[in-house]
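> coordinates for the following, if possible.
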Amino acid sequence: MASNQPAPEAPSPFRSDTVGGEERTWEEWNPTEESIRPVRGRHRVAKQRGLARSSTVLGVGVIAAVGAGGMATAQSKPPVSISLPDSIADNLPDAKSLPGMSAFMSDDSDAGTGPATDASPLTTAGITAAEAEQGATDAGEALRARILQQAEQQQAGAAAEAKAAEEKAAAEQAAAQAAKQQSKAEADAAAEKKAAEEAAKKKAEAERLAKLAASYAVPTSSYTITTAYGQAGSMWSSGYHTGLDFAAPTGTPVKAVHSGTVKSAGWSGSYGYHTVLVLDDGTEVSYSHQSSMDVTAGQKVSTGETIGRVGSTGNSTGPHLHLEVHTAGGSAVDPMSWLRGKGLTV
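Here you go, the predicted model:
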């Protein structure tokens, strides 16, 4: 006979115990409810899951964190395993589905079908193709080589600039030296030309005077110059000597210095016997203190012809010829300079 027994009660989530005479009730812990703290940063979890699958991905992360200098250290460390609860791990996306991650993931099942992955060591990161062709295998050595190459290029540039400056200075010095030599050569040539011109001028003047001297003559011979033109003294009424004195023995011939016409010939007071000769150009030459005269007024004479004799007539202290020269205008000139200007030696 069946009996109606009450159905068993569902187990209560609450439980009661007696502690120290007091009854206490506890709620049974259900780990599937909200007591589990939600996981934040889902993208970070996915990255950790991918790192757990491959040590190569871990190496890539280390490279991104520490740069080329720590690649060798990262390569020497063992892979790190990261485990997550299944309730979280099951909801994470596959690491291969993340952008840029499939190239770093490799499984045995994809060994023959996936694209080939570059198996270069991490220490070669940052090495250029040219450096790789030259045999560079270490980033640090490659960087060091680049720095040394740059330093060598800078030194070569500085040396080239210094050499260019030296060449420029040498060229400027050579140009200055050449200009100096050219200036000296021009100065020497100008001096030689001037000297040649002066020599030619002197030669021409000598030739002219020689030719002119042939038509002029010294007024007397065997003479001594005693008193020059312009010499001051109380003996002369003008206060100075107006002619040139040729001291010579009495009777020494007096000659015409150039061809001309006798203007006057006779006694002239303090001048004694006095003769005036007018030359072809109008110059007047007078002869004083003669002892005698051999010409008369209006007579034409030639160069060197005797016109009188040396004496001491008039205002004289001894036998001598007093010679005076006046231009056509009547101005007195120094007889010494005039005679020498005609090429005569007095």
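> hey, let's count contacts and neighbours off CA atoms from now on
Noted.
> can you count the residues close to residue 318?
14 (other Cα atoms under 10 Å).
> how close does it sit to residue 307?
20 Å (Cα to Cα, to the nearest Å).
> ditto for residue 322
14 Å.
> my read is residue 216 is in a helix, agree?
No: going by DSSP: H, G, I helix; E, B strand; the rest coil, the assignment for residue 216 is coil, not a helix.
> and for the longest strand anywhere in the chain, what's in contact with it?
Longest strand in the chain, counting residues (DSSP state E): strand 284-293. With contacts defined as Cα atoms under 8 Å, 6 or more residues apart in numbering, strand 284-293 is touched by 250-251, 265-266, 271-279, 307-316, 319-328.
> whichever of those end up buried, select them in PyMOL.
Filtering the contacts of strand 284-293 down to the buried ones (16 or more other Cα atoms under 10 Å) takes a single PyMOL command:
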select buried, resi 250+265+266+271+272+273+274+275+276+277+278+279+307+308+309+310+311+312+313+314+316+319+320+321+322+323+324+325+326
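> let's see this one next, to set against the first:
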Amino acid sequence: MASNLPAREGTEIQEPPTAGAWGEWNPTEDSVRPVRGKHRVAKPRGGLARSSTVLGVGVIAAVGAGGIATAQDRPQVAISMPSLSDMPALLGGDAPDDNVQHADGAGAAAARTGIIPRQADGAADAGEVLRNRILQQAESQQDAAEATARAEAERAAHEAAAQEAKDKLEAARKAAEDAAAKAEEKAAQEAKAAQEAAEAKAEKERLAKQAGSWYLPTSAYTLTSHYGASGSMWSSGHHTGLDFAAPTGTPVKAVGAGKITSAGWSGAYGYRIVLELEDGTEIWYCHLSSMAVTSGPVAAGETIGRVGATGNVTGAHLHLEVRKGGSTMDPLAWLNSKGLNV
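Sure thing, here's the model as predicted:
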């Protein structure tokens, strides 16, 4: 039991009142016998039992009688109550057996002397502990705040680095796409140029080949009347062929391989030879002075007749007509298409 009332040295311990009065009781070695064990109860001889509770009440009553006046003016101190085993020594009896375990040593000494030590620095120690705890909590909070700030800074740095890497990757991808597009466009242009060059070369070779297999109808000539010229000299009102003025007897050749389908007199055309080429195009040779081949196949460049002035003419010349499907076409353009430089 704890109490705020300090014990006074020399205060006599009274036994609890019986029948309305206080009776003095001083236990002796003969009346109090030590009891071993956790719970010990002293039984005086004569049959009167005294318990620790009754004895405690007597001690508290004795202490309260002398110190109640000053209890409010003194700080609270801890009171250690003696155990039952210490009571014989406290009251003048012999000490108990050495094998009996006592309570706290300090409490027993205080009980023997009647003086309870005061813990003057307890409040200061508690304040220091509280202060240390507050400082530790503040440091912990500061460390947590710094760790959070560092984590946020690292996160921001990682995000910035990731964004920068993403931007660089996007720029590199766009640059690669632009380079690929330019390369593709350049390749397309080069392919187109190569194709055009190949086509031009093929056309040139074709014309050269045609020039080797196509021949001008005569030589040593002068062009006098072109296709489509108008005038009263022609029954249709315009010229239907191309005139090669040349001396009479100048050889006339087949412009290409084919066959002679007609040869003879043809009115205003004079002596005429009709050469049909492999594609069905007809070449008319008119105003001839003579005819060397009048039927059958002929080779390109073969002489089939000679220049003359027969029919409706004003001078010796070869009137050359080109017809396809019964319609006339410009002989000059047709000869040029065969690679012939007229």
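> TM-score for this pair?
Between these two chains, after superposing, the TM-score reads 0.54 (TM-score structural alignment, normalised by the length of structure 2); 232 aligned residues with a Cα RMSD of 4.2 Å.
> that older thread, so of the contacts of strand 284-293 of structure 1, which ones are in strands?
Per DSSP E, those map to strands at 265-266, 273-279, 307-310, 320-326.
> near residue 338 of structure 2, how many other residues are there?
Residue 338 of structure 2: 21 neighbours (other Cα under 10 Å).
> what's the matching residue for it over in structure 1?
Mapped onto structure 1 by TM-score structural alignment, residue 338 of structure 2 lines up with residue 342.
> quick one: its match and residue 230 of structure 1, what's the gap?
Taken as Cα to Cα, the span from residue 342 of structure 1 to residue 230 of structure 1 is 20 Å.
> hang on, residue 17 of structure 1 in a strand?
Yes: under three-state DSSP, residue 17 of structure 1 falls within a strand.
> who are the contact partners of it?
Applying Cα under 8 Å, 6+ apart, we find residue 17 of structure 1 in contact with 23-25.
> go again using 10 Å as the cut-off
Residue 17 of structure 1 makes contacts with 23-26, as judged by Cα atoms under 10 Å, 6 or more residues apart in numbering.
> biggest separation within those residues, which pair?
Across the contacts of residue 17 of structure 1, no pair lies farther apart than 23 and 26, at 10.2 Å, counting by Cα to Cα.
> quick check: neighbours shared by those two?
Counting by Cα under 10 Å, 6+ apart, the common neighbours of residue 23 of structure 1 and residue 26 are 15-17.
> closest to residue 212 of structure 1 among these?
Distances from residue 212 of structure 1 to these, taken by Cα to Cα, are shortest for residue 15, at 167.6 Å.
> list the contacts for the closest one?
23-28.
> out of these, flag the one nearest to residue 192 of structure 1.
Closest to residue 192 of structure 1, out of all of these and judged by Cα to Cα, is residue 28, at 133.4 Å.
> which position in structure 1 aligns with residue 207 of structure 2?
Counting by TM-score structural alignment, the partner of residue 207 of structure 2 is residue 209.
> so that match sits in a helix?
Yes: assessed with three-state DSSP, residue 209 of structure 1 lies in a helix.
> grab the nearest non-local neighbour of it.
Nearest non-adjacent residue to residue 209 of structure 1, counting by Cα to Cα, 6 or more residues apart in numbering: residue 343, 4.3 Å away.
> OK, contacts around that neighbour?
Residue 343 of structure 1 touches 205-217, counting by Cα under 10 Å, 6+ apart.
> now swap in residue 184 of structure 2 and tell me
178, 190 are the contacts of residue 184 of structure 2 under Cα under 10 Å, 6+ apart.
> any idea how many residues pack against the equivalent of residue 259 of structure 1 over in structure 2?
Structural correspondence for residue 259 of structure 1 with respect to structure 2 (TM-score structural alignment): residue 257. Residue 257 of structure 2 has 19 neighbours, counted by other Cα under 10 Å.
> what's the answer for the one 3 residues further on, then?
Applying other Cα under 10 Å, we find 21 other residues in the vicinity of residue 260 of structure 2.
> so it lies in a helix, does it not?
No: applying three-state DSSP, one finds residue 260 of structure 2 to be strand, outside a helix.
> that one reaches residue 274, doesn't it?
Yes: applying Cα atoms under 10 Å, one finds residue 260 of structure 2 in contact with residue 274, separated by 5.9 Å.
> find residues that contact each of those two.
282-283, 294-295.
> buried ones among those residues?
Counted by 16+ other Cα under 10 Å, those give 282-283, 294 as buried.
> with distance to residue 90 of structure 2 as extra columns, can I get these in TSV?
Formatted as TSV, these follow (distance: Cα to Cα, whole Å):
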residue	distance to residue 90 of structure 2
282	162
283	164
294	174
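> in structure 2, which spans are strands?
222-223, 242-245, 251-253, 258-265, 271-277, 282-291, 296-298, 303-307, 317-324, 327-329.
> hmm, who's touching the fourth one?
By that I understand strand 258-265 of structure 2. Contacting residues not belonging to strand 258-265 of structure 2 are listed as 254, 270-288, 290-300, 304, 310-311 [Cα under 10 Å, 6+ apart].
> using PyMOL, define a selection of the buried residues within the contacts of residue 343 of structure 1.
Buried subset of the contacts of residue 343 of structure 1, written as a PyMOL selection, criterion 16+ other Cα under 10 Å:
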select buried, resi 209+213+215+216+217
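> just give me the residue right at the centre of structure 1.
Nearest to the mean C-alpha position of structure 1, by Cα atoms, centre = their mean, lies residue 172 at 6.5 Å.
> relative to residue 166 of structure 1, how far out is that residue?
For residue 172 of structure 1 relative to residue 166 of structure 1 (Cα to Cα), the value is 10 Å.
> aligned partner of residue 217 of structure 2 in structure 1?
Checking TM-score structural alignment: residue 217 of structure 2 goes with residue 219.
> its match and residue 277 touch, don't they?
No: counting by Cα under 10 Å, residue 219 of structure 1 sits too far from residue 277 to count as a contact (11.8 Å).
> shared neighbours of the two, anything?
Common contacts of residue 219 of structure 1 and residue 277, defined by Cα under 10 Å, 6+ apart, comprise 256-258, 287, 307.
> quick revisit: what's the angle between the longest strand of structure 1 and strand 320-326?
With axes from the mean of the first three to the mean of the last three Cα atoms, to 10 degrees as the basis, strand 284-293 of structure 1 and strand 320-326 are set at 160 degrees to each other.
> what angle do strand 284-293 of structure 1 and strand 306-310 make?
60 degrees.
> residues of strand 284-293 of structure 1 that come out buried?
Taking 16+ other Cα under 10 Å as the criterion, strand 284-293 of structure 1 shows 284-293 as buried.
> among the shared contacts of residue 23 and residue 26 of structure 1, which one sits closest to residue 236 of structure 1?
Looking across those and measuring by Cα to Cα, the closest to residue 236 of structure 1 is residue 15, at 176.0 Å.
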